[in-house]
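In: Sequence and predicted structure below; questions after.
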Amino acid sequence: MSQTTILRDRVKDHLLGQIENGELVIGKTINLAALSRTIGISVTPIREALSQLEQARVIKAIPNRGFVVTDLTIIEAKNLYETIAQLEVMALEASTFEPGDIEALRNKTEQLQEEKSLNNRFEFHRLLIKNCTNSVLLQTLESLKVRLRFYEQAHATDSIFFETANRQNRSIVQAIAQDNIPTAALILKMNWMAVLEHVQLKINGQTVENQNKSN
């Protein structure tokens, strides 16, 4: 691995950490000079990392302003969730599970019940498909889920959302434990579609609220 690639990956890891921690939000401009000082890396690999995130539709370049985290839309949410649902079902169907894997999934559902956080939710889905051997599929999902975090950070953080999603998580694990992957895949797709519906309702509600304020 080249030095440039290593530096670029360090920048991406730093920015992804900011996304996970809620420090990088919609509409925020990424200051290249400040970022360079913070992580001690020159501007060139930073630009390369930002270009990769732009290709993943996480950010966009605006003339005379720089890189900005892009706005959320109902159409993009629909496309993202439907695509991720299909791909994750494919990854699940291509996975095998040992008793230790099932136990790890059960433990994560219990942790999510106690600590309702997006990091735990995304970790459950990572554990669910980690045994899939299709690396291209996993990399594609990882890239799409970076953008997805912005939707869930903005619209999917209430207790009801987590409780509903985690009930379906338990059903998925139960089906896997019974060696019933088709049922697990069906519930998994329903899980993503339920989250999509929740996010769409929140976006619609926010849109109506903003329109009322402007009138």
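Out: That came in fine, so what should we check first?
In: switch to C-alpha atoms for all contacts and neighbour counts from now on
Out: Will do.
In: Please, where are all the strands along this structure?
Out: Here the chain has its strands, by DSSP state E, at 29-30, 59-62, 66-69.
In: So which bits of the second one are buried?
Out: It stands for strand 59-62. Using 16 or more other Cα atoms under 10 Å as the test for burial, strand 59-62 gives 59-61.
In: right, and out of those residues, which lies closest to residue 170?
Out: Closest approach between those and residue 170, by Cα to Cα: residue 59, at 34.0 Å.
In: which residue packs closest to the closest one, ignoring adjacent ones?
Out: Leaving aside its chain neighbours, residue 59 sits nearest to residue 69 (4.3 Å; criterion: Cα to Cα, 6 or more residues apart in numbering).
In: and the one you found, how many neighbours?
Out: Counted by other Cα atoms under 10 Å, the residues lying close to residue 69 total 21.
In: picking up where we left off before, wait, which of the buried residues of strand 59-62 is closest to residue 92?
Out: Proximity of the buried residues of strand 59-62 to residue 92 (Cα to Cα) peaks at residue 59, which lies at 28.9 Å.
In: quick one: that closest one and residue 72 touch, right?
Out: No. Applying Cα atoms under 8 Å, one finds residue 59 not in contact with residue 72, separated by 11.1 Å.
In: so the residue nearest to residue 59 makes contact with residue 25?
Out: Yes. Assessed by Cα under 8 Å, residue 69 is found in contact with residue 25 at 6.7 Å.
In: follow-up on the earlier one: for the residue nearest to residue 59, what are its contacts?
Out: With contact taken as Cα atoms under 8 Å, 6 or more residues apart in numbering, residue 69 is in contact with 24-29, 58-60.
In: what about 6 Å?
Out: Going by Cα atoms under 6 Å, 6 or more residues apart in numbering, residue 69 touches 26-28, 59.
In: Just name the closest of these to residue 43, please.
Out: Using Cα to Cα, residue 59 is the member of those that sits closest to residue 43, with 17.0 Å.
In: Can you show me the helices along the chain?
Out: 3-20, 32-39, 43-55, 74-93, 99-114, 118-129, 135-155, 159-177, 181-214 (DSSP state H).
In: center of the chain - which residue?
Out: residue 145 (2.9 Å; Cα atoms, centre = their mean).
In: Comparison target, given below:
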Amino acid sequence: MAELRQLTLPSFARRMSVREEVADALRGAIVSGEMKPGELYSAPGLAERFGISATPVREAMLDLVKQGLVEVVRNKGFKVTDISEADLDQITQIRELLEPPIAAQAVAVITEQDLTALRNLAAAIVDAAARGDLISYIGADREFHVRLLSVAGNQRLVRIVEELRAQTRLYGLSALSASGRLVASAQEHEQMCDLLEAGQADELRELMRTHIGHIRREWAGRGTG
């Protein structure tokens, strides 16, 4: 059984309706590579770490099973689904086709309210990177990109990208954080906000493409060069 004390999972004690919050935290731990393929995790063990009962944790894990992020190991618990280099390459290729042009479309329709929300999320991403809080980083990063893509109004595409992002494994985040380079990557989100505000669609498209490339080559830690 994996050593739970090594996971930087938050506590949800005294909160109501925590199933989705637990699922989000576990999803972040999986994507960041803190929860590793091949290691076993039990609902009671994770629940103890969260400071809650095992029921919402078990329900959250079953939600992640449906999403293909974890697998049930009968009479033992759950293990994280492994993902191959080819899978990561294909996910990156699809994201590069979908996200940059949609982000560029957002330039023409973004509101001041949307831009303010994105700047707040970008600041949260940089702050989490500076603190080395990878779970918060993943959560804020996900919310930023979902919000940005949602501006263009294609919710079907947003759901597809959310699924692709969830399937990604960012094994290199810990090393990037330890080296201090994660902050520089995080600041790309602030640059995106600047380009949105300046109405520079072409530049935003290229920055988004570069950003996704960084995710594959550096954040995943096993990149293609």
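Out: Arrived safely. Note that the coordinates shown come from a computational prediction; the quantities given were computed from them, not determined experimentally.
In: What would you report as the TM-score here?
Out: The TM-score (TM-score structural alignment, normalised by the length of structure 1) is 0.67; 191 aligned residues with a Cα RMSD of 3.6 Å.
In: how about CSV for the helices of structure 1, with distance to residue 65 of structure 1 added?
Out: Converted to CSV, these look like this (distance: least, Cα to Cα, whole Å):
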stretch, distance to residue 65 of structure 1
helix 3-20, 18
helix 32-39, 11
helix 43-55, 14
helix 74-93, 23
helix 99-114, 39
helix 118-129, 30
helix 135-155, 21
helix 159-177, 36
helix 181-214, 25
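In: Determine which residue in structure 1 is aligned with residue 159 of structure 2, please.
Out: Matched by TM-score structural alignment, residue 159 of structure 2 corresponds to residue 139 in structure 1.
In: Next one: its match relative to residue 13 of structure 1, how far apart?
Out: In this view, residue 139 of structure 1 and residue 13 of structure 1 are 15 Å apart by Cα to Cα, to the nearest Å.
In: In structure 1, what residue corresponds to residue 123 of structure 2?
Out: Matched by TM-score structural alignment, residue 123 of structure 2 corresponds to residue 110 in structure 1.
In: Can you get me a residue count around that match?
Out: 14.
In: Ignoring the adjacent residues along the chain, who's closest to residue 71 of structure 1?
Out: Counting by Cα to Cα, 6+ apart, residue 26 is the residue found nearest to residue 71 of structure 1 once chain neighbours are left out, at 5.9 Å.
In: again, but for residue 86 of structure 1
Out: Residue 86 of structure 1 sits nearest to residue 189 (Cα to Cα, 6+ apart), 7.2 Å away.
In: Surely the one you found touches residue 85?
Out: Yes. If you go by Cα atoms under 6 Å, residue 189 of structure 1 and residue 85 touch, sitting 5.4 Å apart.
In: distance of residue 155 of structure 1 from residue 205 of structure 1?
Out: Between residue 155 of structure 1 and residue 205 of structure 1 the computed distance is 10 Å (Cα to Cα).
In: Compare those two (neighbour count), which wins?
Out: Counted by other Cα under 10 Å, residue 155 of structure 1 and residue 205 do not tie: residue 155 has more neighbours, with 18 against 12.
In: Could you check how far the more buried one is from residue 162 of structure 1?
Out: For residue 155 of structure 1, the distance to residue 162 of structure 1 (Cα to Cα) stands at 12 Å.
In: Next, count neighbours for residue 136 of structure 1.
Out: By other Cα under 10 Å, the residues close to residue 136 of structure 1 number 9.
In: same deal with residue 189 of structure 1?
Out: By the criterion of other Cα under 10 Å, residue 189 of structure 1 has 19 neighbours.
In: counterpart of it in structure 2?
Out: Per TM-score structural alignment, residue 189 of structure 1 is aligned with residue 209.
In: Likewise for residue 175 of structure 1?
Out: Matched to structure 2 by TM-score structural alignment, residue 175 of structure 1 sits across from residue 195.
In: and the residue nearest to the centre of structure 1, what does it touch?
Out: Contacts for residue 145 of structure 1 (Cα under 6 Å, 6+ apart) come out as none.
In: how about 8 Å then?
Out: Applying Cα under 8 Å, 6+ apart, the residues contacting residue 145 of structure 1 are residue 84.
In: So it versus residue 60 of structure 1, what's the distance?
Out: To residue 60 of structure 1, residue 145 of structure 1 is 17 Å away according to Cα to Cα.
In: same deal with residue 208 of structure 1?
Out: According to Cα to Cα, residue 208 of structure 1 and residue 60 of structure 1 sit 26 Å apart.
In: likewise residue 205 of structure 1?
Out: Taking Cα to Cα, one finds residue 205 of structure 1 at 25 Å from residue 60 of structure 1.
In: about what we covered before: okay, the strands of structure 1 in TSV with distance to residue 168 of structure 1 next?
Out: TSV is the format used below for the strands of structure 1 (distance: least, Cα to Cα, whole Å):
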stretch	distance to residue 168 of structure 1
strand 29-30	37
strand 59-62	31
strand 66-69	31
